[in-house]
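Visitor: Here is my input; please provide its structure:
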Amino acid sequence: MNIARWVGVIVLLGLLARAEVPELTALVPQATGYELIAKLDPTAYAGSGYTIDRSEILGGDVKRIGYLLKLTDKQGELSWVFAAMDPFITDIARLGMPTPGGDIFQDYVTNLEVFSNVPAIKTGAFPKGNVEIWGCNYGGTNNKNIPGATSAFDFGDQPDSNGNGNYGCLQVHNYEQKQVVLAFNKFTAGKTCDLGIGNNTDVEANFGGSKTPNPDWTFSSSGQNYQQAELFIVAKIDNLTVKEVVLLDGNKASLTGTLDREQALFAPGEEMAFNLVADFQGQEPSNDYFITWERTGDDGVKDSGKAKVGPEPLVIKTSLDRPGFVRILAYLVDKNGKRVTKKVMRRGKEAQENLFFDGGAGVDIDKLQGVPEPADFDAFWAKQKARLAAVPMNARLDEQPSKDPKVKIYAVSIDCPGPRPVTGYLTVPADAKEKSLPVSASFHGYGTSIQRAPSGGSDTSINFSVNAHGYDLGQSDDYYKAFFESIKSNGQGYAFDPVQNADPETAYFNGMALRVMRALEYLKSRPEWDGKTLTVGGGSQGGLQTVWAAGLDTDVVKASAGVPWCCDLGGVTLGRITAGWRLPYVEALNYYDPINHAKRIPTSCYVDINRAGLGDYTCPPSGVAILYNNIRGPKRINWVQGSTHGYVPPKAQTFVLEQK
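Guide: As a prediction, this is how the structure comes out:
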């Protein structure tokens, strides 16, 4: 046995020797004989996982299950509740936190005991209660007909029938008293998870400001109200045993998928073979691991399976009988269906990410087309250009500090029709001569990040980093927080409100597109511009803006659009896979759909779609394929296998199409 294994055994035996949970007995002295199964901080679970997890190493006969939730508010006041019950599951390994696609426990329980220091909680012994424990999304429908439950999120809800989504909940209820005992929901949210003891009655602590808060704390984001939170999962176990277990370290493992050909393109009915490989990189875990997978497609057909990881790749064979795409989504899971995770950094913070493969392949994708464009598409945009021409540019430049003496940096504001001006940061070579330089504009992805001044730039070209929203530059964090709240519409994030989008001139994208055109006008007005080279680029929402720019301004000579957003929004009406994060479709959005702007890109402009993910369902492959099809001039697209919107696998299989 190696040293790591010996250390693991010593630690586990030390935990076993306690035979009590001191944090529990300090609050409930009579709660003796419980073993700690797992401990976690709900507000850090998304990034750090368990503090302690003994679910794999304990064995025996489960006689009681208990949950202790301790919450310390910002004023230092401790609230706690302990709920114990007869077992609804006797497999100790399945007593930990639920996972997406895993166990769904929606069960009555017997001999419920409740202890708490919260006055509103009904304490004592009760004949029955119920639990709702799952890792997927859920709705408020009382599908189990729990007595007293309603269509609100309370003690009788409805988990997603296919186990989809990852919102999750771990809830204990005293339904006969119409009371939520404890709740931890929204497992992936960190500090803004849902946490509560008793029924939620706080209108303010409820998503969207609803006047009827959800009793089970769903959508409350109440985790942010606590400076400390602890959840203990415990059990009374007869014939207790402890075993040595070597678990798989997800940080040292991978799940990859490839096709057995050089292009991800097939004929109708032709067999596709996806080879999925789980690489443990020399690890020898004690238990078996599995790959679970689901096949969906633009034909509406679904298939799924599960296979034990072995020395040979898992081969998934499928086909598609019409133009479109097939999607294969797979996860690496343990013997209990719990997904294996690894630690990643997101926006400077550590988080947990599943080991997954999300990819696919296409059939006759050159034949794909979107819904018909508006009959007055060109007239609409002629009108918007007339609006633009009626407002003088009136550019204002405020020079910023530069660490490079060869480059000058300016904060720019340019008048524009619509609610706000064009704003952004411009970099100009210090010794620029008249008519000597190329110019470029870059556009940003969706979000509420704050644009700050760069420290330098190119000394051979003029570059304009264009803000998508036209907000004031160089302001306080409070200003930007208030700004992003102000651009919401009907409780929706910007651009997502179908009411606002029903009229193309009130759509949020209208002002954004006007700012794109005005930014290019300004660049072309610079005396240093060589009169020939105007390039544009961006990813996601920036890719959307890039296509607008190339379609609305004939002087653009190169457009580099990565994972372009909002392509083929109307595809949802044609049965295509549209499972990702997308705007609710209304016909007026066709004026902004890049597949229609692509038709207007002149043949003098080279368009490079530098990444299109075959597993990206924020920007579904079908929509990006239609965008490519509609470009009349020189073009290139780089299809990346296993790539989602924000993830590119190491050494990913790529498939490039190009027309010169």
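Visitor: Only C-alpha atoms from now on, for both contacts and neighbour counts.
Guide: Will do.
Visitor: Tell me who's in contact with the spatially most central residue of the chain.
Guide: Nearest residue to the geometric centre of the chain (C-alpha atoms, centre = their mean): Trp581, 8.0 Å. Residues near Trp581 by C-alpha atoms under 8 Å, 6 or more residues apart in numbering: Tyr617, Thr618.
Visitor: okay, now Leu332: neighbour count?
Guide: Leu332 has 28 neighbouring residues, counting by other C-alpha atoms under 10 Å.
Visitor: about what we covered before: and the residue nearest to the centre of the chain, what element?
Guide: Using DSSP states H and E, Trp581 sits within no helix or strand.
Visitor: for Tyr522, same thing?
Guide: Assigned by DSSP H and E, Tyr522 belongs to helix 508-525.
Visitor: is it true that Asp107 touches Glu132?
Guide: Yes. Counting by C-alpha atoms under 8 Å, Glu132 is a contact partner of Asp107 at 7.0 Å.
Visitor: between these two, who's got more neighbours?
Guide: Neighbour totals were compared for Asp107 and Glu132, and Glu132 leads with 22 against 15 (other C-alpha under 10 Å).
Visitor: Gly362 is in contact with Leu368, correct?
Guide: No. Leu368 lies out of contact with Gly362 (C-alpha under 8 Å); the separation is 10.3 Å.
Visitor: These two: which has the busier surroundings?
Guide: More neighbours surround Gly362 than the other of Leu368 and Gly362, with 27 against 17 (other C-alpha under 10 Å).
Visitor: Can you tell me the closest non-neighbouring residue to the more buried one?
Guide: Of all residues not flanking Gly362 in the chain, Phe325 sits nearest, at 4.3 Å (C-alpha to C-alpha, 6 or more residues apart in numbering).
Visitor: try Ala432
Guide: Nearest non-adjacent residue to Ala432 (C-alpha to C-alpha, 6+ apart): Glu528, at 6.4 Å.
Visitor: To compare against the first, here's the next sequence to fold:
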Amino acid sequence: MPHFDLSLDELRVYKPAPTAPDDFDAFWEKTLTEAREHDLDARFEPVDVPYTAVDVFDVTYAGFGGHPVKGWLVLPAGIEGPVPAVVEYIGYSGGRGLPHTHLRWAAAGFAHFVMDTRGQGSGGSVGHTPDPVGSAPSVSGFMTRGIQDPHDYYYRRVYTDAVRAVEAARAHPLVDASRVAVTGGSQGGGITLAVAGLVPDLRAAAPDVPFLCDFRRAATLTERHPYREIALYLKAHIGEDEQVFRTLSYFDGINFAARATAPGLFSAALEDLTCPPSTVFAAHNHWAGPERAMEVYAFNDHEGGGPYQHAVQLRWIPGHLRG
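Guide: Prediction:
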């Protein structure tokens, strides 16, 4: 696929107006306050794995509504004192997977907390967290579940789970609660943006080809799912455009980026039809943290830089966690 979006020079200055409604901050403050009325109840069960370099824990904690959310905690084997942590969020339709797929950060000497995504985990990697909340009519997938009202929207639950995942990671005695970074690719990158805007004391955030940004542009620019789910919903529900995009404004990565307080490392791929590069740059260009960086992969689709980006993160994140 050749380049289809704005030129790179245009991307570097593309900064659409934020869409945050007047009650954006109040909405999220109330959401998180209600979630914290439930005991976090973070439990870490040792897992018998055939590894000598890491220790693995099966994690359960209370997310949105007090619902149990699963995760993995992977630690360098035999550590005695607290170490910095990287909290990771998973791409669309995937789950936490199996422990042996999450060894990179522990091998670098960090605690690695991987959050399962409620209701997902049957596409690419297995998940173990149900979403017990239903919704009104929606298109197959997750993008339009509860899209009629921000209080009912699916990602309200996911973003809340993600903030609580940081709290759960910090609850483990071998995690240095003062040195935590967040990261993830695609949907995981979008969740990373949300957490960076909702948790004020992170050391770093690294959203990789992030999804869930600049919704109106994305829904009218690409034919590829998951953004296409929004267009298909509106194709059937004619006349609901403004309500749908109002709901999505509470979950737009642009609006969270504008509230970030940590350094941020982004990546974008210029042939990415899943998360068009202009939507990624929109969040990057709104980033309010003290530092922002962008890695650009000129001839890549949604795979982005893959292991090359992982190598960049393995140099960049430790510099902020160890500093």
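Visitor: just so I have it, where are all the helices in the second structure?
Guide: Assigned by DSSP state H, the second structure shows helices spanning 8-11, 24-35, 104-107, 154-171, 187-198, 215-221, 227-236, 241-249, 253-257, 277-286, 307-321.
Visitor: check contacts around whichever residue in the first structure pairs up with Trp72 of the second structure.
Guide: Matched by TM-score structural alignment, Trp72 of the second structure corresponds to Tyr425 in the first structure. By C-alpha under 8 Å, 6+ apart, the contact list for Tyr425 of the first structure reads Ile409, Tyr410, Ala411, Val412, Ala453, Pro454, Phe464, Ser465, Val466.
Visitor: One more: Ser48 of the first structure?
Guide: Here Ser48 of the first structure is in contact with Lys343, Glu350, Ala351, Gln352 (C-alpha under 8 Å, 6+ apart).
Visitor: could you dump these to a markdown table with distance to Ala235 of the first structure, secondary structure and neighbour count?
Guide: A markdown table is the format used below for the contacts of Ser48 of the first structure (distance: C-alpha to C-alpha, whole Å; DSSP: H, G, I helix; E, B strand; the rest coil; neighbours: other C-alpha atoms under 10 Å):
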| residue | distance to Ala235 of the first structure | secondary structure | neighbour count |
| --- | --- | --- | --- |
| Lys343 | 29 | strand | 15 |
| Glu350 | 30 | strand | 14 |
| Ala351 | 29 | strand | 20 |
| Gln352 | 27 | strand | 20 |
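Visitor: ok, of those residues, which one's closest to Asp398 of the first structure?
Guide: Distance to Asp398 of the first structure across the contacts of Ser48 of the first structure (C-alpha to C-alpha) is lowest for Glu350, with 37.0 Å.
Visitor: if we can go back for a sec, which of the contacts of Tyr425 of the first structure show up in the second structure as well?
Guide: Here is what carries over to the second structure from the contacts of Tyr425 of the first structure, by both residues aligned by TM-score structural alignment, their matches' C-alpha atoms under 8 Å: Ile409, Tyr410, Ala411, Val412, Ala453, Phe464, Ser465, Val466.
Visitor: wait, which of those residues is closest to Ala379 of the first structure?
Guide: Val466 (26.2 Å).
Visitor: That closest one maps to what in the second structure?
Guide: The alignment partner of Val466 of the first structure in the second structure, by TM-score structural alignment, is Met115.
Visitor: What is the burial count for Gly562 of the first structure?
Guide: A total of 25 residues lie near Gly562 of the first structure under the criterion other C-alpha under 10 Å.
Visitor: so it touches Ile609, yeah?
Guide: Yes. Counting by C-alpha under 8 Å, Gly562 of the first structure does reach Ile609; the two are 5.4 Å apart.
Visitor: from the contacts of Tyr425 of the first structure, which single one is nearest Glu521 of the first structure?
Guide: The nearest member of the contacts of Tyr425 of the first structure to Glu521 of the first structure, counting by C-alpha to C-alpha, is Phe464 at 11.6 Å.
Visitor: Assess the claim that the closest one and His444 are in contact.
Guide: No. Counting by C-alpha under 8 Å, His444 is not a contact partner of Phe464 of the first structure; they are 11.4 Å apart.
Visitor: of the two, who's got more company?
Guide: Comparing Phe464 of the first structure with His444 by other C-alpha under 10 Å, the one with more neighbours is Phe464, at 25 against 22.
Visitor: and Asn111 of the first structure, what does it touch?
Guide: Listed by C-alpha under 8 Å, 6+ apart, the contact set of Asn111 of the first structure reads Met85, Asp86, Ala125, Phe126, Pro127, Lys128, Gly129.
Visitor: and if we set it to 10 Å?
Guide: By C-alpha atoms under 10 Å, 6 or more residues apart in numbering, the contact set of Asn111 of the first structure is Arg64, Ala84, Met85, Asp86, Pro87, Ala125, Phe126, Pro127, Lys128, Gly129.
Visitor: what's around the residue lying closest to Met1 of the second structure once chain neighbours are set aside, how many residues?
Guide: Distance criterion C-alpha to C-alpha, 6+ apart; nearest residue to Met1 of the second structure, sequence neighbours excluded, is Glu271 at 6.1 Å. Counted with other C-alpha under 10 Å, residues neighbouring Glu271 of the second structure total 22.
Visitor: Aligned to Glu271 of the second structure, what sits in the first structure?
Guide: Alignment note (TM-score structural alignment): Glu271 of the second structure maps to Gly615 of the first structure.
Visitor: dump the residue contacts of the corresponding residue of the second structure for Pro372 of the first structure.
Guide: The equivalent of Pro372 of the first structure in the second structure is Thr19 (alignment by TM-score structural alignment). By C-alpha under 10 Å, 6+ apart, the contact set of Thr19 of the second structure is Asp214, Phe215, Phe245, Arg246, Leu248, Ser249, Tyr250, Phe251, Asp252, Ile254, Asn255.
Visitor: what about 7 Å?
Guide: Counting by C-alpha atoms under 7 Å, 6 or more residues apart in numbering, Thr19 of the second structure makes contact with Ser249, Asn255.
Visitor: What ranges does the stretch 251-400 of the first structure have for its strands?
Guide: Ranges of strands within the stretch 251-400 of the first structure are 254-259, 265-266, 272-279, 289-297, 303-308, 314-318, 324-334, 341-346, 349-354, 356-363, 396-400, based on DSSP state E, counting those that start in this stretch.
Visitor: Of all those strands, which one is nearest Gly491 of the first structure?
Guide: strand 341-346 (25.6 Å).
Visitor: what angle separates that closest one from strand 356-363?
Guide: 80 degrees (axes from the mean of the first three to the mean of the last three C-alpha atoms, to 10 degrees).
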